[in-house]
Structure formats: structure tokens, C-alpha cells
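S.K.: have a look at this prediction, sequence included:
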Amino acid sequence: MSAALQGSLFDCAGQAGLGDLASAERTDLGAGAWIDVLPGWLTGADALFDRLVSDVPWYAERRRMYDRVVDVPRLLCFYREGSPLPDPVLTDAMAALSAHYAGELGEPFRTAGLCYYRDGRDSVAWHGDTIGRGSTEDTMVAILSVGAPRSLLLRPRGGGDQLRRALGHGDLLVMGGSCQRTWEHAIPKTNRPVGPRISIQFRPRGVR
């Protein structure tokens, strides 16, 4: 199904734990957009990756692209508000993010979308999370990455200089403010040999 995961040497032998969100480094993107990045926020990320591969009911989607229907190049699973998350670590992560960002976001994170990138052929095209409230309101999307690092690219909507962040092995990236409306992000395909990665996207109510 995928390449084997090359574990991180710094992953604390599978013991799960969350770091201090106050240590996240914020980058101001302009026009009210920002990102916070915290490498290695989650320890025990490789063990969590293995559990998610086994326990999540992954599914494939097909979508219309111009005049044909194509496979979405990644596996998916979405946990709606009130649905139990597939691992207690994710429940703890959502609670920690909700508490830390309560003052800025004004509401808790409520849903979790999971994407499984099996190898370098899996990807997601340029987009913003603008289905629902994100199209008109400032919001946040927090992405926790487990598995092998993949490059997440960000660029101003309409084009411009790109930012690149390699995310994996428990790294956290939070996109806030106007980021979903004024910037786009993507996981590009790559011909380089890369291991599998799972991203967990925590969102507030009404944001997709």
C-alpha cells in the first residue's frame, strides 16, 4: 500500500507527548495572514502513524476534472463534530490547540480531516480551506503531520513567492487570520523516494 516508514531517531521510543505551544514560531504573511510552526510538537509520532494506518477507515475519492472523473491522489477520512477521534492522542491534541488559541480563534477546534500520502505520487493541489466560513471570515486550520516529511508549499493567492516547510514526525503548522482567503497551500508530487505521511487537519465548526 505504501513505502515503509523510516522512523525518526528523536521519537522517544513511541512515548506520546505534546510540547509547549508557546514555543511555536510565528511568521507574519501580511494582509492579516500568519502561520505558526512548531517542529516535533508531538513525540511518539511514528507510533501514532502506525496506529492510524491500521485503525482509520481510509477511503479513496473520485472527482470530476474537466471532462473526466479521476482518482484523488491520497486516501482520506473525515471526523465530524462530535465523532470520536481514532486515537486518544488526537483528542488530546485538539484540546490543547483549542485551549492555546482560544483567545485568537474565539472557539474550539471541532473536526479532524485526515489525509494519507502513501508515496511521492500522492499530492494535493493549490487550494485554501474556503468551503464554508473560511471564504468570508478569518479562521484557523492546524495541521499535525506524522510519518515521513513532505514539503508543504504556501503562496499568495494569485501567485507570488513561495514558502516551503517540510512537515513530518510530529511537526505542527497552524494557518491563521486571513490565510485561507489570501494564501494557498499545496503538497506537490515528487519523484524523489519519500516515505508515507499522514496529515491531521483540525478545524473549527463550519470550515472545510
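M.R.: Thanks, I have the structure now.
S.K.: all contacts plus neighbour counts: C-alpha atoms, from now on.
M.R.: OK.
S.K.: tell me, what residue is most central in this protein?
M.R.: Central residue of the chain (Cα atoms, centre = their mean): Ile143, 2.9 Å from the mean position.
S.K.: ok, second structure coming up, stack it against the first:
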Amino acid sequence: MHPLQGSLFDQSPAAGLGELSALERTELGQGAWVDLLPGWLTGATALYDRLAAEVPWRAERRPMYDRVVDVPRLLCFYGEQAPVPDPILATAREELSAHYGPELGEPFRTAGLCWYRDGSDSVAWHGDTIGRGATHDTMVAIVSLGAPRALLLRPRGGGASLRYHLGHGDLLVMGGSCQRTWEHAVPKTRRQAGPRISVQFRPRGVR
């Protein structure tokens, strides 16, 4: 297991959730927006350790040009009928659904987990446009556990990027047209980077 040096401010073994009323929204234009709440989930270091040890992580390979390459991160996906791997994640999904329900019009239903083991793990520029995200406004809520890593956003087609350093229980929600009009990425880094687990909650039919 890839070791994690936890935050000095997040050593509680019991996970808990803060108030979503403290979210701060940034309007990106073209109907896209991002909400941010640092440290929403407390006890994130202990939760990271549990997920790293207990989730049935898998490595994937995907075709790229004329060859098949390893996906540079480990993955696990929990569909609508699958119980998520820790009770606090079920509570987090319920609270996010209650908070965003009037705006989203539906609950969050799935949970995708990505394990970035070190700075060589990454995800390229993309939007979550498999399914309804390609044509409809939607939301993707990300809870970050472990060491902070940069998550970048830029307008689709290129342009200046925004940078968020997410870890230690931070919550970031991409909403509105964000998946269609913006892209996001977790780039590789040559700097020393500890491991991070990203938990993504999505509505039905969005990947």
C-alpha cells in the first residue's frame, strides 16, 4: 500500500462532514460553475487508509493510437445498486443530494473512485461526457482524500486554466454546463507527491 503522511489538522479516526452552507461558488461563464469547500470531510486520513486497504482496486488498459497502454491510476466504480465502501461516503452522497437536489433535480447515485498513487499517476484533459453529460447540464461532486494534488480546469478548446489543490477532505463540485464547456485534468508532476484518492459522485447516466 502506498503510505500517506496525514495532515496535522486531520488526525481524527472518526470521519465527519461539515456544513455545505459554507460552499463558495465561482461562476466560470457559459453556464458553468464550480463550488469549493476545503476540509468538508474530517477524518480524511483514516478514511484514505481504509479505502486504500479495502477497496477492490483494479488497473485498466486502454487503446491509444496504435497501442494499448496502462491507465495511470487505479479505479473502482460503484453503480446505483452497489453499496459504497464506507458509511461516511453513503452519508456524504445523501447530504450532497439533499443540498443540490433543488438545483440538480435528481440525486447523486453512483460513486467512482480513483487512486493516484504518486506524481506519475494522472488523468488527461476531459469532460464527463459519457451519457447525459454530453448534452445536459449536470453535476459531478469530488471529495479528495490523501495528499493534495492539482486539479486543473480550462475552457473546452483551450484557454487559461484554473488550479485547485485538493486533498485532506476537500470538496469540489462542477456544475451547470461545466462538463460540456470546460475540461478538467490531474496532471503528472515531477515534484514529490503523496497518494490521493478521489471520490466522484454523479447522477444516473453520467460518467
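M.R.: Looks like it arrived, so ask away. Quick caveat: nothing in here was measured; it's all calculated off a predicted structure.
S.K.: can you give me the TM-score here?
M.R.: Overlay of the two chains. TM-score (TM-score structural alignment, normalised by the length of structure 2): 0.99; 207 aligned residues with a Cα RMSD of 0.7 Å.
S.K.: rewinding a little: mind listing what the residue nearest to the centre of structure 1 touches?
M.R.: Counting by Cα atoms under 8 Å, 6 or more residues apart in numbering, Ile143 of structure 1 touches Leu172, Leu173, Val174, Ser199, Ile200, Gln201, Phe202.
S.K.: which members of these are the farthest-apart pair?
M.R.: Greatest spatial distance among the contacts of Ile143 of structure 1 (Cα to Cα): Val174 and Ser199, at 12.3 Å.
S.K.: more neighbours: those two, which one.
M.R.: Ser199 (25 against 20; other Cα atoms under 10 Å).
S.K.: what about that one, which helix or strand?
M.R.: According to DSSP states H and E, Ser199 of structure 1 maps onto strand 197-203.
S.K.: can you give me the buried ones in that strand?
M.R.: Arg197, Ile198, Ser199, Ile200, Gln201, Phe202, Arg203 (16 or more other Cα atoms under 10 Å).
S.K.: among these, which one sits closest to Ala22 of structure 1?
M.R.: Closest to Ala22 of structure 1, out of all of the buried residues of strand 197-203 of structure 1 and judged by Cα to Cα, is Phe202, at 18.0 Å.
S.K.: how about the closest residue to the closest one other than its chain neighbours, what does it touch?
M.R.: Leaving aside its sequence neighbours, Phe202 of structure 1 sits nearest to Ala112 (Cα to Cα, 6 or more residues apart in numbering; 4.6 Å). Going by Cα under 8 Å, 6+ apart, Ala112 of structure 1 touches Phe78, Tyr79, Arg80, Leu85, Ile200, Gln201, Phe202, Arg203.
S.K.: what remains of the residues you listed once you look at structure 2?
M.R.: Contacts conserved in structure 2 for the contacts of Ala112 of structure 1, using both residues aligned by TM-score structural alignment, their matches' Cα atoms under 8 Å: Phe78, Tyr79, Arg80, Leu85, Ile200, Gln201, Phe202, Arg203.
S.K.: for Asp87 of structure 1, see how far away the fifth one is.
M.R.: Going back to what we said before, that points to Ile200 of structure 1. Distance of Ile200 of structure 1 to Asp87 of structure 1, given as Cα to Cα, to the nearest Å: 12 Å.
S.K.: follow-up on the earlier one: what's the mean distance for the strand holding Ser199 of structure 1 versus structure 2?
M.R.: Comparison of strand 197-203 of structure 1 with structure 2 after fitting gives an average deviation of 0.2 Å (mean Cα distance after the TM-score superposition for structure 1).
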